[in-house]
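Peer 1: This is a predicted model, with the sequence first.
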Amino acid sequence: MTLSKSSQPDWDPRSSTVLDDQIAAYDDMRRRCPVAHSDYLHWSVFRHADVMQVLEDHGTFSSIVSQHPSVPNGMDPPRHTAYRALIDPYFAPERVQAFEPICRDIALDLIARLPNDGEVEIMDGLARDFALRIQCAFMGWPDTLHEPLRQWTRRNHDATLAGDRSATAAVAREFDGYVRTLLDLRRSAGECAPDDVMSRLLRERIDGRALTDEEIVSIVRNWTVGELGTIAASVGIVAHQLAVCPDLQQRLRADSSLLLPAIDEVLRMHGPLITNRRITTRAVEIGGRRLEAGARISLIWASANRDEAVFGNPDEFRLDRDPSQNLLYGAGIHVCPGAALARLELRVVMEELLARTDRIALVPENRPVRAAYPASGFASLPLRIERGA
């Protein structure tokens, strides 16, 4: 069917029901109205097969969804191909492996600050600080950026949820200013500039020319927004799952080789990233509904990864699932280039958390508070930590 401007929306993504429990709300929409229209998210696609249709058909479903450049997320082939070839080496196996000792030191420092025995709010006590510090360390940014980035992340979240374009633009300009200042510092340092990600981006060439500052800012923004939000959310989601599943805790303490598939499975069940966008280039039918050219689409990852048609009971924790079906890091040409880095970071922090605790549990008298869109996971997560003598 074609939705006219006068038609009633199928749902309200900003209703209290949805924001109070996003995962349950998306499960309901997937079963009841798998391709749904709203004033806020336009067309939302909830089923795994429909999401894959979008991901695999670049000609019909374009990633160029904004008038502002987004490198390479907001590009289609063949332009996307050249930029992706430039970016992928930053996450090459040897670079990811070289980052592990730094990542482990950060995890150890933060975990050492947790109480030996007692209650801790894990989002502020570990998850958000871990995401900030590893991002700054990987990029070669100074520690003085930790607090500004923390505050910027909150303002970005609030502006996105409110749908306030002027606030969103102001937040974007603020972040751009941080990056441009760092670029200017490296230019002025000349040969004395640190050999970090920012300096290497200044040396990159595309189509025989240097990257513009606008392109570098876009690349770095994409990396940073994804890292700060999803890594923090992922740490909280996995820690919560460990707290509610003591048997899983002990199994992973006994066999750390299971951590990577276990983390991927937990994050399939409760996705740390809610949505990405596309726009149609021509009329198309998807999920039994007809979308006209120019229709804006939201891919609801947190629903597609719980689709009963692919995963059976979406809340059943299993380590024997086909990993190729898991859309945690996307799929196709836009699959997350930093997937290996994210997996390393999450493995290391959970490895150290489990190794340095005897028990992680919920606090019955202090319940978790779920995060609201566009965030996922938990806004606050009180946990009880117990350690041996």
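Peer 2: Arrived safely, thanks for sending. Numbering: from 1, shown residues only.
Peer 1: drop to CA atoms for contacts and neighbour counts, all remaining ones
Peer 2: Noted.
Peer 1: Do a quick rundown of the helices in the stretch 51-200 of the chain.
Peer 2: Ranges of helices within the stretch 51-200 of the chain are 79-87, 93-112, 122, 128-139, 146-162, 165-189, 197-203, based on DSSP state H, counting those that start in this stretch.
Peer 1: would CSV of those helices with mean neighbour count and distance to residue 20 be doable?
Peer 2: CSV is the format used below for the helices of the stretch 51-200 of the chain (neighbours: other C-alpha atoms under 10 Å; distance: least, C-alpha to C-alpha, whole Å):
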stretch, mean neighbour count, distance to residue 20
helix 79-87, 15, 37
helix 93-112, 16, 29
helix 122, 24, 20
helix 128-139, 21, 21
helix 146-162, 16, 14
helix 165-189, 15, 23
helix 197-203, 16, 39
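Peer 1: Tell me which of those helices sits nearest to residue 238.
Peer 2: helix 122 (11.0 Å; C-alpha to C-alpha).
Peer 1: For the closest one, report the contacting residues that lie outside it.
Peer 2: If you take C-alpha atoms under 8 Å, 6 or more residues apart in numbering as the criterion, helix 122 is touched by 236, 380-383.
Peer 1: Turn these into JSON lines, including distance to residue 16.
Peer 2: As requested, the contacts of helix 122 are exported to JSON lines (distance: C-alpha to C-alpha, whole Å):
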{"residue": "236", "distance to residue 16": "22"}
{"residue": "380", "distance to residue 16": "18"}
{"residue": "381", "distance to residue 16": "20"}
{"residue": "382", "distance to residue 16": "22"}
{"residue": "383", "distance to residue 16": "25"}
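Peer 1: ok, so of those, who is nearest residue 370?
Peer 2: residue 380 (7.1 Å).
Peer 1: Return the residues in contact with that closest one.
Peer 2: Applying C-alpha under 8 Å, 6+ apart, the residues contacting residue 380 are 121-124, 368-371.
Peer 1: With residue 88 instead?
Peer 2: residue 337.
Peer 1: now residue 383
Peer 2: Residue 383 makes contact with 119-122, 243, 360-363, according to C-alpha under 8 Å, 6+ apart.
Peer 1: Is it in a helix, a strand, or coil?
Peer 2: Per DSSP: H, G, I helix; E, B strand; the rest coil, the secondary structure class of residue 383 is strand.
Peer 1: Check the gap between it and residue 122 for me.
Peer 2: 7 Å (C-alpha to C-alpha, to the nearest Å).
Peer 1: Residue 340 too?
Peer 2: Here residue 340 is placed at a distance of 24 Å from residue 122 (C-alpha to C-alpha).
Peer 1: go on, residue 238?
Peer 2: For residue 238, the distance to residue 122 - C-alpha to C-alpha - is 11 Å.
Peer 1: hold the first one in mind and look at this next one:
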Amino acid sequence: MIAEGPGEPSRPREARAMTEQEQQIDWDPRSEEVQRDQIAAYDDMRRGCPVAHSPYGNWSVFRHADVVRILDDPATFSNVVSTHLSVPNGMDPPEHTPFREINDRYFTPAEMAAFEPACREIARDLVTALPRGEVELMADLAADFANHVQCRFMGWPESLREPLREWTLKNQEATLALDRTAMAAVAVEFDGYIREQLEVRRSAGPAAPADTTTRLLAETADGRALTDEEIVSLVRNWTVGELGTIAASVGIIVHYLATNPEVQGLLREDTGRIEAATDEILRMHAPLIANRRRTTAPVTIAGREIPAGERVMVLWASANRDEDVFGDPDEFRLDRDPADNLLYGRGVHVCPGAPLARLELRVLLEELLAGTTDLAPVPGKEPVRAAYPGSGFSWLPLRVV
């Protein structure tokens, strides 16, 4: 769970006349050229066209300063980007406030400390079961870890893990293809899984398990109980972030350690630096490409005039590599100002699950480094990068010793 805010890349445009500037297409984030190396393509756009209009009706913003301006002004750059309910991601204050307060109760330091033993058990078991020799890290570790942790955090039965794994693949395929019919179908499918878990707990009454899902049934906002639709939306946002972004993060981090043995050695010697190192690695290679905002008034960014009601894509994968802030964006450093790193967003919509994400990544890396002696690339086998709007790797062969 990396950044609060929907990440769907496009929408149908309203029937109205387009200005000459709107008709100008600056880039296509789905083009073959961009897909060959998304990070390098964003670097080029940031330097040459820091605000770019795409064929999908979105304005992509690449520079750190411009992204910070957007994040610090939720009144002008709204998170309400869809007609579908999205709790709390797709809300603005004051509506956002009580739902965000509910959300944050589940990610306090005390909650994270209580969940750490379960998270560590999952990580240790998966690392122990990981084959030695050549592995495909995304399937053999990253995706399984995210799936196990989400089910344990929510209190869901083991029987739900396989449906969630299949659902994640269908969701990714539909989003990649921009197939709105399929996207709607997978959303309905997911809602069914969650509603079933809610009904199981209601039927159990006092015998319901004391887990996160049961606790959500007792939550209230503005003096009333949450509706099932609100609970399902909240859980959907948690789950999409967990199953997609955490798996991508694991792949990015482990690939970096495998291809940078000096950093791997540093963290093997000093595990206390793992959290700072994961933040820095994910700054260089973002696990989440972008999130959307909607302009509530005409704005000018980097000389581009953007009308009210337009979709603006906040490009985390570019802003966190801005040379004006970070110098050489590929230089691994642990002495940077954490406030500059937008990995978990910023402002009122800062990532609601950041404490859990940091806990998971730290614990998994601790167990992986403790349970192995070396992580290395497989000679002659290049990883396959994930396609927009995904990030990281879709196939990652590594050698585990």
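Peer 2: Looks like it came in fine. The shown structure was predicted, so the numbers you read here are calculated from the model rather than taken from an experiment.
Peer 1: Superpose the two chains and report the TM-score.
Peer 2: Overlay of the two chains. TM-score (TM-score structural alignment, normalised by the length of the first structure): 0.97; 384 aligned residues with a C-alpha RMSD of 1.2 Å.
Peer 1: if we can go back for a sec, quick one: closest of the helices of the stretch 51-200 of the first structure to residue 293 of the first structure.
Peer 2: Residue 293 of the first structure sits nearest to helix 79-87 of all these, at 21.3 Å, using C-alpha to C-alpha.
Peer 1: For the closest one, enumerate the helices and strands it packs against.
Peer 2: strand 205-206 (3 or more C-alpha pairs under 8 Å, 6 or more residues apart in numbering; DSSP states H and E).
Peer 1: so where is the next helix or strand after the strand it packs on in the second structure?
Peer 2: Moving toward the C-terminus from strand 205-206 of the first structure, the first helix or strand encountered (DSSP states H and E) is strand 209-210. Mapped onto the second structure using TM-score structural alignment, strand 209-210 of the first structure spans residues 224-225.
Peer 1: With stretch 326-346 of the first structure instead?
Peer 2: With TM-score structural alignment as the criterion, stretch 326-346 of the first structure aligns to 341-361.
Peer 1: got the end-to-end distance for stretch 153-167 of the second structure?
Peer 2: Length of stretch 153-167 of the second structure, first residue to last, C-alpha to C-alpha: 18 Å.
Peer 1: now swap in stretch 51-69 of the second structure and tell me
Peer 2: Note: stretch 51-69 of the second structure ends 13 Å apart using C-alpha to C-alpha.
Peer 1: Going by neighbour count, list what's buried in that stretch.
Peer 2: For stretch 51-69 of the second structure, a neighbour-count test (16 or more other C-alpha atoms under 10 Å) marks 51-64, 66-68 as buried.
Peer 1: ok, now stretch 256-274 of the second structure?
Peer 2: Quick answer for stretch 256-274 of the second structure (16+ other C-alpha under 10 Å): 256-258, 264, 267-268, 271, 274.
Peer 1: from these, which is closest to residue 87 of the second structure?
Peer 2: residue 274 (31.4 Å).
Peer 1: wait, that closest one sits on residue 362?
Peer 2: Yes. If you go by C-alpha atoms under 8 Å, residue 274 of the second structure and residue 362 touch, sitting 6.1 Å apart.
Peer 1: and for these two, which residues touch both?
Peer 2: Listed as contacting both residue 274 of the second structure and residue 362 by C-alpha under 8 Å, 6+ apart is no residue at all.
Peer 1: burial count for residue 179 of the second structure?
Peer 2: By the measure other C-alpha atoms under 10 Å, the count of residues near residue 179 of the second structure is 12.
Peer 1: Okay, it and residue 100 of the second structure: tell me how far apart.
Peer 2: Residue 179 of the second structure sits 30 Å away from residue 100 of the second structure, going by C-alpha to C-alpha.
Peer 1: Checking the most centrally placed residue in the first structure next. Helix, strand or coil?
Peer 2: The first structure has residue 230 as the residue nearest its centroid, 3.3 Å off, counting by C-alpha atoms, centre = their mean. On the three-state scheme (three-state DSSP), residue 230 of the first structure is labelled helix.
Peer 1: Excluding residues flanking it in the chain, which one is nearest it?
Peer 2: Among residues not flanking residue 230 of the first structure along the chain, residue 272 sits closest, at 5.3 Å (C-alpha to C-alpha, 6 or more residues apart in numbering).
Peer 1: What's the match for that neighbour in the second structure?
Peer 2: Residue 272 of the first structure maps onto residue 287 in the second structure, by TM-score structural alignment.
Peer 1: now residue 236 of the first structure
Peer 2: The equivalent of residue 236 of the first structure in the second structure is residue 251 (alignment by TM-score structural alignment).
Peer 1: doesn't that match fall inside a helix?
Peer 2: Yes. The assignment for residue 251 of the second structure by three-state DSSP puts it in a helix.
Peer 1: That one against residue 393, yeah?
Peer 2: Yes. Counting by C-alpha under 8 Å, residue 251 of the second structure touches residue 393, with 6.5 Å between them.
Peer 1: Common neighbours of those two, please.
Peer 2: In terms of C-alpha under 8 Å, 6+ apart, residue 251 of the second structure and residue 393 are both contacted by the residues residue 138.
Peer 1: neighbour count winner among these two?
Peer 2: Comparing residue 251 of the second structure with residue 393 by other C-alpha under 10 Å, the one with more neighbours is residue 251, at 25 against 22.
Peer 1: Residue 126 of the first structure maps to what in the second structure?
Peer 2: By TM-score structural alignment, residue 126 of the first structure lines up with residue 141 in the second structure.
Peer 1: can you check residue 382 of the first structure too?
Peer 2: In the second structure, residue 382 of the first structure lands on residue 397 (TM-score structural alignment).
Peer 1: And its match, how far from residue 209 of the second structure?
Peer 2: Look at residue 397 of the second structure and residue 209 of the second structure: by C-alpha to C-alpha, they are 40 Å apart.
Peer 1: Would you double-check that residue 316 of the first structure falls in a helix?
Peer 2: No. Applying three-state DSSP, one finds residue 316 of the first structure to be coil, outside a helix.
Peer 1: re the thing from before, any idea how far the nearest residue to the match of residue 126 of the first structure once chain neighbours are set aside is from residue 149 of the second structure?
Peer 2: In space, and not counting its chain neighbours, residue 141 of the second structure is closest to residue 126: 6.7 Å by C-alpha to C-alpha, 6+ apart. Counting by C-alpha to C-alpha, the separation of residue 126 of the second structure from residue 149 of the second structure is 11 Å.
Peer 1: can you check residue 109 of the second structure too?
Peer 2: In terms of C-alpha to C-alpha, residue 109 of the second structure sits 17 Å off from residue 149 of the second structure.
Peer 1: ok so residue 336 of the first structure is a helix residue?
Peer 2: No. Under three-state DSSP, residue 336 of the first structure sits outside any helix and is assigned coil.
Peer 1: That one: neighbouring residues, count only.
Peer 2: Residues lying near residue 336 of the first structure (other C-alpha under 10 Å) number 18.
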